[in-house]
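Student: with the input below, show me the fold.
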Amino acid sequence: MTPQEATAPRTGSTRTAEAVARRAAGHSLEGPFYTDPDFYDLDLAAVFARQWIFVAVDAELPEPGDRTTVDIGPYALLLVRDDQGDLRAFHNVCRHRGARLLDGDGGTTGNLVCGYHKWTYRTDGSLLHAPSQPDDFDRGRYGLKPVHVRSVGGLVFVCLAAQPPADFPEVAARIEPYLLPHGLRRAKVAARTDLVEEGNWKLVMENNRECYHCDGHPELLRTFFPTYGYTEENLPARLRPAHERRLRAEAEVHATYERLGLPYELIEELDDRVTGFRIQRAALDLAGESFTPDGRAACRRLLGDLPTPRLGHLALHLQPNSWFHVLGDHAITFSVLPLAPDRTLLRTTWLVHPQAEEGVDYDPGTLMSVWTATNAQDARLVARAQRGVAGPAYEPGPYAPSEYQVEAFCSWYIARLRSELHREEPHP
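Tutor: Modelled structure (predicted):
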C-alpha cells in the first residue's frame, strides 16, 4: 500500500488570499496570520500536510516493536519499529470504525491492538485479526493507512502528502555528514519535555530565528554568542567584545574540525527551496564544550566516537517546525507542533551516549537547565507577542538586519501558502 494523501479540506477565503498577496517583504505578517482560524486551517493544509515534519528521534524507537504517537493538527499518527527493524508510520486510526488505535507517547508492542473491538495489526500495518467478521472478509483491504517516514542521521521526519517534496533527499544527503559523527541513531533519550506555548506556531519559529531579544536569555548567553545574526557592518558597539571572543574561539574550533574531518561550513538555503534549511558548526563561549553555566560538558561520555568535548555546537534549522543543537556530549532537538491558532506544542528532547548513566555520567538538572530556562523565557515572549498581534492597534513593523532569518522564514512560509492557494488540482 502506498502512502495516502492527507485529507485536509480545501481552505483559503478571498480575505486570506488577499492578505497573502499583499504581504510586504521585510515586515512582520499581518495580525490575522497569527489569530484567524482560516489561516490556521490554511497552514495545516499548505505546510503541515505537505512538508516533511520533524516528529521524533530514532532513540525513541530503538528496538522492533517500539512505538510512539504524535499529533500534527488533526492528524493522529503512530510510529513503530517493525519486526525487521525498519521504521514505519501510520495514521493512528483503526480501519474498523475509526477509533484511536493507540494512546500514549511510547512503549513496546508485539502487534498493534485496537482497544475498542480488538482489531489487530502487524507492525507492518497489515490487518492480522478482525473478530467476528464473515468468512469472505478480505483482511488485505483494511491495513493501516501509511504515512511517509524517513530517518536522517537519527532524526525522524514524516510527510502526510502523497508526493513529498522532491528536494528532501538532497537536503538529507547534505546534512547527514554533519550529524553522523555524533551517533544519534545509537543515542538514548535522557529527558523530554512538552511545553504548550500560548501563541501561534509561527511566532514560536520566528522567535527562535533571531537573537535580537537574547538579552532575555541570561543562562543561554553564558555560552551562546549574542552576535548571532549580526555582521561586521551592523554589529552594535556593545557586542564588539563578544564578537572578538567569538572570532578567537572560532579560529580554535575550526582547527579542531579540520583535524577531525568534521564538516563545519555554513549552508544556508532557508527560503529558496521547498525544504528550507540552515546548518553550521559554531563555537561556544567559555569552555566551549556545552550549554552549561561554565561551558563545560554536561555528560562525561561523549556522543559517537568523538575524542574531545570542545566542539562548540552543530546548529541545524529546518523549515517549517524544527531546530537542533548537537554537541560533543549531548544533543537537543526541538519540534514545534500546532495545537490551535493561539496554542503551540514545543517538544524538547535531550540525547546522550547510549551507555551514559544518569547520576554517574550526567545530572539531568545540569543537562537540561539552560534550555529549560530558555524555553520558558521564550514562551513568555511568544505569549506577549500573541497578545499584541491580536489587538486592533497592531500593524506589521520592519525587521532589523539581524532578523534576516525571520524574514527568510516568513518568505518561505508565504511561498507555501501561495502554492497552495494557486494549486490547480483540488485538494482531496
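Student: can we go C-alpha only for contacts and neighbour counts from here?
Tutor: Noted.
Student: what about the helices in the stretch 201-350 of the chain?
Tutor: According to DSSP state H, counting those that start in this stretch, the stretch 201-350 of the chain carries its helices in the segments 201-208, 240-260.
Student: how about these, which one is nearest L303?
Tutor: helix 240-260 (14.3 Å; Cα to Cα).
Student: check the offset of the closest one from the chain's centre.
Tutor: Taking Cα atoms, centre = their mean, to the nearest Å, the mean C-alpha location of helix 240-260 is offset from the chain mean by 28 Å.
Student: in it, what counts as buried?
Tutor: 243, 246, 249-250, 253-254 (16 or more other Cα atoms under 10 Å).
Student: neighbours around the closest residue in space to L266 that isn't next to it in sequence, how many?
Tutor: Computed as Cα to Cα, 6 or more residues apart in numbering, the closest residue to L266 that is not its neighbour in sequence is Q280, at 4.5 Å. By other Cα atoms under 10 Å, the residues close to Q280 number 17.
Student: next one: W350
Tutor: 22.
Student: that one reaches D329, doesn't it?
Tutor: No: using Cα atoms under 8 Å, W350 makes no contact with D329, being 10.6 Å away.
Student: contact partners for D83?
Tutor: Contact analysis of D83 by Cα atoms under 8 Å, 6 or more residues apart in numbering lists 64-65, 123-124.
Student: A strand includes it, no?
Tutor: No: D83: not assigned to a strand; according to DSSP: H, G, I helix; E, B strand; the rest coil it is coil.
Student: distance-wise, check it relative to T109.
Tutor: 10 Å (Cα to Cα, to the nearest Å).
Student: swap in V389?
Tutor: On the measure of Cα to Cα, V389 and T109 end up 45 Å apart.
Student: who's more crowded, these two?
Tutor: V389 (20 against 16).
Student: can you tell me how far that one is from Y34?
Tutor: V389 is 7 Å from Y34, by Cα to Cα.
Student: one more to put side by side:
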Amino acid sequence: MTVHASDTASEAASHAAPADLVARRIPGHSLEAPFYTSDAFFRLDVDAVFARSWIFAAAEAELPEPGDYITLTVGAYSVIVVRDDDEEVRAFHNVCRHRGTRILNDERGSVGNIVCGYHHWTYGVDGTLLHAESQPPDFDRSCFGLRSVHVRTVAGLVFLSLAAEPPADFGEFASRVEPYLAPHNLARAKVAKQIDLVEHGNWKLAMENNRECYHCAGHPELQRCYFPLYNFTENEVPPGMRATFERFQKADAEARATFESLGLPYAAIEELVERPTGFRIEREPLDLAGESFTPDGKAAVRRLLADFPTARLGHLGLHLQPNAWFHFSADHAVLFSVVPLAADRTLVRTTWLVHADAEEGIDYDLDTLTGVWVATNEQDAVFVSRAQLGVSSPAYAPGLYSPTESQVESFVTWYITRLTAHLEGP
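Tutor: Sure thing, here's the model as predicted:
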C-alpha cells in the first residue's frame, strides 16, 4: 500500500492545534484544511474575527422609520439593530436582562417598544427598561437596560462591533471612504430587493472567491458589463483578453476625465492588511454603455440615486474585511454581506438599493436590476461548494496563489493576523 505525502500532511493537519496551524501558515499559499472544515476554527473565527472587528450589518434603508429593526445572528450572538425615536440607529444584544431570553425572533419588523415574550419586560427602542412587573420597591430599572452593541453609520451603511473595545481605526476608515460614498445618497435610498443565499462552504472560501477574478470566465453575465481584469497588470493580461484590456484602457481614460470634472474621488485606496478595519475602495469604468451592471451596461433605474448629470459613472467598489463588499453605480447600489453559519455553511446576503422615489415597473424592472448578480451569486455558490468539497478531501494540500490573487493573499494574511492577536492575548 502506497502512502502519499499529501495524505500524511492532511492527516497531520487534522490533529494539529489551531494555534500551531496559525503559526505555521505559509505566505502565498492557501490555508490548511482545518481552517475551512473544523468546528474548532468556526468557533475561533467567530470569537477572534467577527466578535472583535467592525462588520457590515445593514443599510440604513432597511430601517426607514423609528421602530424598524433587523436582527443579525453571528455564532452564539444575536443583535438587534433598530432606529430609535430620534431616528438614530442603535444596536443591542438580543438578550432580556431578566433571565436571558431571546427577545426578538424575527429577522426584521417594526415595534413600538421591544417586549420580551417570556415575562414581558418592556424596553424602549433606546434600550431603556420601561416596565418590569412584580419587582421589589428598591428595584432600579435604570440598571437593567438592554446591553448596547457599538454601532456606527457611514453614508447610509450600518456597521457594528461586538467587542467591548472595538478597533479604534474605524473613524479613520470612515473619514477615508465617506467622500467616495456620500455622492450616492444612500441614506435616502430604499431597498428594491434583498436575497439571502446559503452557500455550502466556509465563509473564508466565500470571501476568497470574491477577492479574485481569476475565475471570472465562469461569470458570463457579469463579464458582459464588468471588465474581468481585476488585479491583472498589463503584462499579466492573457492574449485572449488583450482586446478587452485595450477597451478598458480607453474607457478608463474617459471615466477619469468624467470623475475629475464632477469632483468625484476615484483613486484606489488599498489598506487590506495593515489595519484592523482593512478595506479597499476605487471608482472604475464599466464595459458597454458603462452605466450599470446590466446585460447592455445601461442604467437599470431611470431615476438615478442622486442628481448626477450622467449615468455613465462606472462603479465604485468597496471591500471591507472581514465580511462585505459593495458596488455603487449612478442608478443603484448592491451590498453584499457574509455571515458564517457553520464550518461548511455561509449566509451571503445581497441587497439592491434604488432612489427612494423610484417605482418598480415604471422606473425599473426588477429582473433587469438584479439579473446579473443573481446569476453571478448562483455561479459563485457552485464554485464555493466545490471548493469546500475539495478542501475536505484527504488529498488536499495548500496550493500556491497566482499573482492575480494578491487580494486573496491580503485577506488571508489579515485573517491570520487577527487570529494571532487573539491567541496571543493582550
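Student: nearest residue to the middle of structure 1?
Tutor: What sits nearest the mean C-alpha location of structure 1, by Cα atoms, centre = their mean, is S322, with 2.3 Å.
Student: show me what that one aligns to in structure 2.
Tutor: Using TM-score structural alignment as the criterion, S322 of structure 1 maps onto A324 of structure 2.
Student: I figured that match hits F336, correct?
Tutor: Yes: the criterion here is Cα under 8 Å, and A324 of structure 2 meets it with F336 at 5.5 Å.
Student: now the helices of the stretch 201-350 of structure 1 in TSV, please, with extra columns for distance to A49 of structure 1.
Tutor: Output for those, formatted as TSV (distance: least, Cα to Cα, whole Å):
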stretch	distance to A49 of structure 1
helix 201-208	15
helix 240-260	38
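Student: tell me which of those helices lies nearest to Y230 of structure 1.
Tutor: helix 240-260 (9.6 Å).
Student: what about the strands in the stretch 201-350 of structure 2?
Tutor: Applying DSSP state E, counting those that start in this stretch to the stretch 201-350 of structure 2 gives strands spanning 269-271, 279-284, 315-320, 324-328, 333-342, 345-355.
Student: what sits up against the third one?
Tutor: So that's strand 315-320 of structure 2. 180, 266, 272, 277-286, 291-292, 325-330.
Student: same deal with the second one?
Tutor: Surrounding strand 279-284 of structure 2, the residues in contact under the criterion Cα under 8 Å, 6+ apart are 173, 177, 252, 255, 265-272, 314-321.
Student: one more pass at 7 Å, please.
Tutor: For strand 279-284 of structure 2, contacts defined as Cα atoms under 7 Å, 6 or more residues apart in numbering pick out 252, 266-272, 314-321.
Student: farthest-apart pair in those, please.
Tutor: D252 and Q321 (26.6 Å).
Student: if you rank the contacts of D83 of structure 1 by neighbours, which is first?
Tutor: Result: T123 is most packed of these (other Cα under 10 Å), 28 neighbours.
Student: follow-up on the earlier one: what is the equivalent residue in structure 2 for the residue nearest to L266 of structure 1?
Tutor: Using TM-score structural alignment, Q280 of structure 1 sits opposite E282 in structure 2.
Student: please tell me how far its match sits from P179 of structure 2.
Tutor: Using Cα to Cα, which is the criterion applied here, E282 of structure 2 is 12 Å from P179 of structure 2.
Student: S261 of structure 2 too?
Tutor: According to Cα to Cα, S261 of structure 2 and P179 of structure 2 sit 16 Å apart.
Student: find me the equivalent region of stretch 365-377 of structure 1 in structure 2.
Tutor: The alignment of stretch 365-377 of structure 1 onto structure 2 (TM-score structural alignment) covers residues 367-379.
Student: now the matching stretch on structure 1. Mean distance?
Tutor: Mean deviation of stretch 367-379 of structure 2 relative to structure 1 after superposition (mean Cα distance after the TM-score superposition for structure 1): 0.5 Å.
Student: show me what that stretch is in contact with.
Tutor: 219, 221-222, 293-294, 300.
Student: so which of those is the most crowded?
Tutor: F293 (34 neighbours).
Student: does that one touch C225 like I think?
Tutor: Yes: at 6.0 Å, F293 of structure 2 counts as touching C225 under the criterion of Cα atoms under 7 Å.
Student: just so I know, which of the strands of the stretch 201-350 of structure 2 lies nearest F232 of structure 2?
Tutor: Among these, if distance is taken as Cα to Cα, the winner is strand 279-284, at 14.2 Å.
Student: return the set of buried residues in that closest one.
Tutor: 279-284.
Student: return the closest of these with respect to C143 of structure 2.
Tutor: Distance to C143 of structure 2 across those (Cα to Cα) is lowest for F279, with 37.8 Å.
Student: how near is that closest one to A381 of structure 2?
Tutor: From F279 of structure 2 to A381 of structure 2 the distance is 23 Å (Cα to Cα).
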